[in-house]
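Peer 1: take this sequence and fold it.
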Amino acid sequence: MIGLIILLVYVAIFIVSFLIVRFLVQKTTTDYTALKTVTFGDESAVTSNRVASVVSVLTIFLIWGSFTGSVLIPRFLHAPGPFVGETSFTYTIETPEGARDDATIFVRVMGFGEETVKFEVPPGDGIAKDDAVAMPASRSTTIIYDKNDEVTRKDGARLVAIDGETIGPDIALNTDVGRFALTEKGAITFAPPKGLQMEPIWLPPPEAVVGRVIEIANDGYRDSTLWKHLGYSLFRVIAGFFFGALLGIPLGYAMGLSNWFRGWFEPIVEFMRPVPPLALIPLVIIWFGIGETGKIILLFLASLWIMAISARAGVSGVNITKVHAAYSLGASKIQILRNVIIPNSLPEIFTGARVAMGVCWGTVVAAELVAASEGAGMMIMVASKFQLTDIVLMGIILIGVIGFGIDILMRRLENLLVPWKGRS
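Peer 2: The predicted structure is shown next:
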């Protein structure tokens, strides 16, 4: 239910932002790219809208803060939170002789992160006695309502109503106080209104994650600094990608230029391409052990097939008229390779490199599960065992930010080295 609400909020903000930019911002600016005669399907006419990028990031941050009760978000934008405070309900018991009596359960619901402290109330008179319960917000609790009653369930008494409404083993109640149901043994299961905000154990607010970044950057985690963890992960990714590209690109060129090489290696490449790198972990452990070599080889295999296929596609996509023109001018095969095939295949190779780098970042977490003592993946996995969701989110965000930064650098490098991309 919460997930559906979050999705609807995101879609609504997307539509509103699109309409505002479309009909207000763009009407007051001159976009010469949009004046091109042919734009639909023309990649050179489609560039990233920076306003949309900023609004997208702010929207995700806003939704995150709103559904976690963040102090960084104005309170009027917070999603309804769980009930916190004191409430009560009255239950009615019936003795085996048919006598009935009422008593009140006072409930103190503590906020997220607050210590649950027990408290007592006067029991009152009668067969049923008043009692008190303390519980955390957004949770349910089992209430042994008759622990101090004069006649208990063991004596044959049974619970027949809550706040005047009939309840039984197959009857659940939803009231303004909360939801009530009976366990198999007749105790009360009580859940106060949960609202729409998520518990920190499931999704901590942004400031908690930022606090963890500062804490681990200063004090470290598991005997290593944050920068050491990230450095190990980055080294493994770059090393695995480097060796994958070093072998994959020549292999792809060979498959694109030679029928024999293509026939020989295509079954291997096409067989290994759909195999997820995670499936290779047991084999990598058996063959190469649990040291750094095994982790780098796993990342090497994750990038190898992608780079080989992108290089092969780059060669196959070279405009044949350019090759014929070079031959007509007397160019040798080496000159055609150097001046025609390689330059025209570089855009595909850079695209494959960006995909391969993303796959390597996605695989490094699994690679660092293999007895790693440092690395962002190790940090995430260890934190997950202790339900330290803020550290898990911190690691995920840092991996994403670093991966996005690398992708930007590769795009800049592509623009610098392959300025002819998109021009035939």
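Peer 1: from now on I want contacts and neighbour counts done on CA atoms only, so please keep to that.
Peer 2: Will do.
Peer 1: longest helix of the protein, counting residues only.
Peer 2: Identified as the longest helix of the chain according to DSSP state H is helix 226-257.
Peer 1: one more sequence to fold, the one below, so I can look at both together:
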Amino acid sequence: MAAAVFVVLVGAWWLVTALGVVPPAYLPSPGAVIDAFVQANTCRPISEGSSRVVCGEFDYYMWQHLLASLGRIGIGVGAAIVLGPIAGFLMGTIGWLRDALDPYLNFLRALPPLGYVGLLIVWFGIGDVSKYWLLFLAAFPPLVIATMNGVRGVKQDHIRAARSMGASRTQVATRVLLPSVLPELLSGIRIATGFAWTTVVAAELNNGIPGIGGLAYQAGTQIQTALTIASIIVIGIVAVALDSLIKFISRILTPWHGRA
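Peer 2: I've put the predicted structure just below:
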């Protein structure tokens, strides 16, 4: 069914462009988008008959742009995966800490990334450090909230039962709390990664080359619409692939989750 919908959408797209309903500058044909994708991953002469060649777009192949963005996501989200669960566990177990920090956590979660990207550039410059911080701040709140909800959802009867059987604090944490919190944590990682990936264009608005978000933005400013659409399609495909990978890992790590 999904394949049929895809064929219909591409067919409608091709028909609209073939009939000239929309100018190519606004909506290029599927063939033009494919050509832009191919050019972004190959070398070609600068002009017809010239011996000089240009490779990729903006001096990088598209796969190099993609790897640069994935590297930034890995650092920003990776730091959030390390620090977020720690903060969530503390807020989930210490009531006064949760009451004190919860409003600020929700405030940060509600802020759109474009709202503070300029401030991060002022603080950390236009290099990768500001991008790491932006992606970290996008991923941190969902991870804290997921961990906190997971900790608070653990049944006290399970903890008391473990302690009554002589379990130490470490055993309670590793044998009771962790298995109970892990499904929520993995769901938080999935949400955080998806949200961080959606902010990749915002993170790469300034000095974002190489970067797939920077490529999409720069191509748009230069009216290279076909290349912009090709970049957007790649961003979407990678988002689906990342989400599927995290779901696959979640099923492996929490085979008991969702079972009666």
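Peer 1: could you tell me where the helix or strand following the longest helix of structure 1 falls in structure 2?
Peer 2: The element immediately downstream of helix 226-257 of structure 1 (helix or strand, assigned by DSSP states H and E) is helix 259-272. Residue correspondence for helix 259-272 of structure 1 in structure 2, counting by TM-score structural alignment: residues 95-108.
Peer 1: one more: stretch 330-343 of structure 1?
Peer 2: Using TM-score structural alignment, stretch 330-343 of structure 1 pairs with 166-179 in structure 2.
Peer 1: so what touches that stretch?
Peer 2: Residues outside stretch 166-179 of structure 2 that contact it (C-alpha atoms under 8 Å, 6 or more residues apart in numbering): V151, V154, H158, I159, A162, R163, T254.
Peer 1: which strands or helices does the host helix or strand of the fourth one pack on?
Peer 2: Under the criterion DSSP H and E, the helix or strand holding I159 of structure 2 is helix 156-164. Under the contact criterion of 3 or more C-alpha pairs under 8 Å, 6 or more residues apart in numbering; DSSP states H and E, helix 156-164 of structure 2 touches helix 169-172.
Peer 1: run the chain-centre distance for the helix it packs on.
Peer 2: Distance, stretch centre to chain centre, for helix 169-172 of structure 2: 34 Å (C-alpha atoms, centre = their mean, to the nearest Å).
Peer 1: cool, and stretch 334-353 of structure 1?
Peer 2: Stretch 334-353 of structure 1 has its C-alpha centroid displaced from the chain centroid by 36 Å (C-alpha atoms, centre = their mean).
Peer 1: buried residues of that stretch, list them for me.
Peer 2: In terms of neighbour count (16 or more other C-alpha atoms under 10 Å), stretch 334-353 of structure 1 has its buried residues at 336-337, 340-353.
Peer 1: again with stretch 238-245 of structure 2
Peer 2: Going by 16+ other C-alpha under 10 Å, stretch 238-245 of structure 2 has these buried residues: A239, L242, D243.
Peer 1: mean per-residue distance, it to structure 1?
Peer 2: Compared with structure 1 after fitting, stretch 238-245 of structure 2 has a mean deviation of 1.1 Å; criterion: mean C-alpha distance after the TM-score superposition for structure 1.
Peer 1: that stretch maps to which residues in structure 1?
Peer 2: Using TM-score structural alignment, stretch 238-245 of structure 2 pairs with 402-409 in structure 1.
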